[in-house]
Each structure stands twice: as structure tokens, then as C-alpha cells.
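> What follows is a protein structure lacking sequence information:
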């Protein structure tokens, strides 16, 4: 559903390499959410999911490095925000397990990926062992 959505400007693209980049992720997501008219609850859900995915890059990607692209999208009269999180890290061996509540490779609560999925309208995860991970999320205006 998100691949063929139109955009109206170049995306905001930047690297995620340090904790301070999480602040930038949240600020840009908030600005884009406001630009497409997401209500406060939906904007907060988008920002929370995006913050979690950016933190996953810092925690799991090789050298804690990755990149994000954030853009406004339009499809069938709807407006939304799409954010793409990508890294060249070790990848995810078992995507189904990673998307299950409670699954964790580091002893955390295991709510990151499944929690992010519940907060947004669309989530696509592409990964394989040794080839990095890409997560695309979209939140549509209601």
C-alpha cells in the first residue's frame, strides 16, 4: 500500500549514529505529522514508533549506525507520513519471532517491533541474517 503513494517534496534524510539523533527523529516526525494534519494522538503514536525504531538502530545495528528517511505521502485522497529506517547491521534471523510480543535478544521486555506495529497503520520489515534491516512505517490522517 505504501510503495505507490505519491510525495510532494524531497524526504528528510539523515544518519542515526548517536543518542542525540533520537531528538532529531522525533522533531522531524512531529513537524511532518503536523504538516499533513495528523491529530495529536496519531502524531504521538507515529513519534513513539519512530523513536523506538531509531533506538533499535542504535542498539542492534553494526556500530549503532543507520539512516532514516521521512516524507509526506498521499494516496487515494489520504495524507500521511512515511518513515524508513535502515541499517547495514547483522539483520534479523527470525522476523516472525521478532514481531512477537515478549521476544527479545537482549533481555528487554520485547515490545519494540510489535509495539511499533500497533502504533502505526502500516509497517513493513525487510531483513535477513547478515544483510541489514529496513523498517518502513506509515501513519495516515484519519
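Arrived safely. The model shown is predicted, which means the values in this text are computed figures rather than measured ones.

> from here on, contacts and neighbour counts on C-alpha atoms
Will do.

> Now do the helix ranked longest in the chain: distance to the chain's middle.
Taking DSSP state H as the criterion, the chain has its longest helix at helix 40-60. Averaging C-alpha positions (C-alpha atoms, centre = their mean, to the nearest Å) puts helix 40-60 6 Å from its chain's average.

> Same question for stretch 21-38.
Distance, stretch centre to chain centre, for stretch 21-38: 12 Å (C-alpha atoms, centre = their mean).

> hmm, back to that, may I see the buried residues of the longest helix of the chain?
Residues 42-58, 60 are the ones in helix 40-60 that count as buried (16 or more other C-alpha atoms under 10 Å).

> Helices of this structure, start to end?
Using DSSP H, helices in the chain cover 20-36, 40-60, 95-98, 112-119.

> Nearest to the spatial middle of this protein, which residue is it?
Centroid check for the chain by C-alpha atoms, centre = their mean gives residue 50 as the closest residue, at 4.4 Å.

> helices or strands up against the longest helix of the chain?
For helix 40-60, the packing partners by 3 or more C-alpha pairs under 8 Å, 6 or more residues apart in numbering; DSSP states H and E come out as strand 12-16, helix 20-36, strand 78-87, helix 112-119, strand 133-140.

> Between helix 20-36 and it, find me the angle.
Counting by axes from the mean of the first three to the mean of the last three C-alpha atoms, to 10 degrees, helix 40-60 lies at 150 degrees to helix 20-36.

> Roughly how far does residue 43 sit from residue 15?
Between residue 43 and residue 15 the computed distance is 22 Å (C-alpha to C-alpha, to the nearest Å).

> In addition, the following structure is provided for comparison:
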């Protein structure tokens, strides 16, 4: 396994930062040679996750890196916040569940757009969502 390239990080404190995080994800996805469809899926998920960090966590970070494993190239994006955490993960992952402030995808929709999805959350500890999209 080739070690990943250095990760780039964007602080998420405003709507402009959400746009910067999306742009970074797209740039790394292009470097990974993801198809246009897969780039769009990953950027859409990243937009939702960055917006969640801003809205629910008051601020956060997006860390994006090019990764390689098993002859494949992909993108890993980690969205973290120090907010209140998600009290009901099952509800938050339910299709169609949204608080009405994002794209309406919710966490479940974001999960369907990527190849790997990991959610780590606890009340008063914040939330970290890690997503990976592999080139085909």
C-alpha cells in the first residue's frame, strides 16, 4: 500500500468555507481521476457534510487526501466538529430525514453517494464523518 499524500485541511466557519471545502474535494477527486459522475457524488456528499459541521457543530474542519490501496486511487474526506453530537444516530441515518437546512440528503443520502462511510459521534463530544470514494 502506497502511503497517502499529505492531507489538506479547511476550517469550516462560514458558508464560504463550505464552498472552499467542496472545491478542495473536487480538486483532489480530479487528481484521483474519479469519473465526472463519481466526482459529483463525492462533492455532493462533501457539501452536505461540511454544511452539517457548520450548522450543527457551529464550526468544524474538512480534511481531504488522495489515497491509494490495492492498486486503486481514491479520496478520503473527514468532516469533524465539536458540536453536541448526534443524539439519535438511527433517526439521523433514516432516508429522508433532514433538519431542513441542507441539501435534503441527510446522512443517509451522503452515505449512498460514497463507497465507504464511517460516523463517529457522541453527545457533547462532537461528530466526525469519514467518507471514501474510489476510482473505478
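All right, it came through fine. Treat the numbers as computed from the prediction; the structure is a model and nothing was measured.

> where does the TM-score land?
The TM-score (TM-score structural alignment, normalised by the length of structure 2) is 0.92; 135 aligned residues with a C-alpha RMSD of 1.7 Å.

> Strand 133-140 and the longest helix of structure 1, what's the angle between them?
Angle of helix 40-60 of structure 1 versus strand 133-140, following the same axes, to 10 degrees, is 170 degrees.

> what's the counterpart of the residue nearest to the centre of structure 1 in structure 2?
In structure 2, the residue matched to residue 50 of structure 1 (TM-score structural alignment) is residue 46.

> separation between the residue nearest to that match when sequence neighbours are not counted and residue 97 of structure 2?
By the measure of C-alpha to C-alpha, 6 or more residues apart in numbering, the closest residue to residue 46 of structure 2 outside its immediate chain neighbours is residue 22, 6.2 Å from it. Noted for residue 22 of structure 2: a distance of 22 Å to residue 97 of structure 2, by C-alpha to C-alpha.

> More neighbours: these two, which one.
Using other C-alpha atoms under 10 Å, the more surrounded residue of residue 22 of structure 2 and residue 97 is residue 22, with 22 against 15.

> How about the contacts made by the more buried one?
Going by C-alpha atoms under 8 Å, 6 or more residues apart in numbering, residue 22 of structure 2 touches 43, 46-47.

> Then residue 33 of structure 2?
73, 135.

> Need the counterpart of it in structure 1.
Matched across to structure 1, residue 33 of structure 2 falls on residue 37, judged by TM-score structural alignment.

> do residue 15 of structure 2 as well
Using TM-score structural alignment, the equivalent of residue 15 of structure 2 in structure 1 is residue 19.

> Now do residue 128 of structure 1 against residue 89 of structure 1, distance only.
Remark: distance between residue 128 of structure 1 and residue 89 of structure 1 (C-alpha to C-alpha) = 10 Å.

> Looking at those two, which has the bigger crowd around it?
With neighbours defined as other C-alpha under 10 Å, residue 128 of structure 1 and residue 89 compare such that residue 89 has more, 21 against 15.

> just checking, that one touches residue 133?
Yes. The pair residue 89 of structure 1 / residue 133 is scored as a contact, 6.9 Å apart, by C-alpha atoms under 8 Å.

> returning to what we had before: can you tell me how far the match of residue 15 of structure 2 sits from residue 57 of structure 1?
Taking C-alpha to C-alpha, one finds residue 19 of structure 1 at 10 Å from residue 57 of structure 1.

> what sits against residue 18 of structure 2?
Residue 18 of structure 2 touches 12, 47, 50-51, counting by C-alpha under 8 Å, 6+ apart.

> ok, of those residues, which one's closest to residue 72 of structure 2?
Within the contacts of residue 18 of structure 2, proximity to residue 72 of structure 2 (C-alpha to C-alpha) peaks at residue 47, which comes in at 24.1 Å.

> Skipping adjacent residues, who's closest to that closest one in space?
Leaving aside its chain neighbours, residue 47 of structure 2 sits nearest to residue 22 (5.8 Å; criterion: C-alpha to C-alpha, 6+ apart).

> What separation do you get for the one you found and residue 78 of structure 2?
12 Å.
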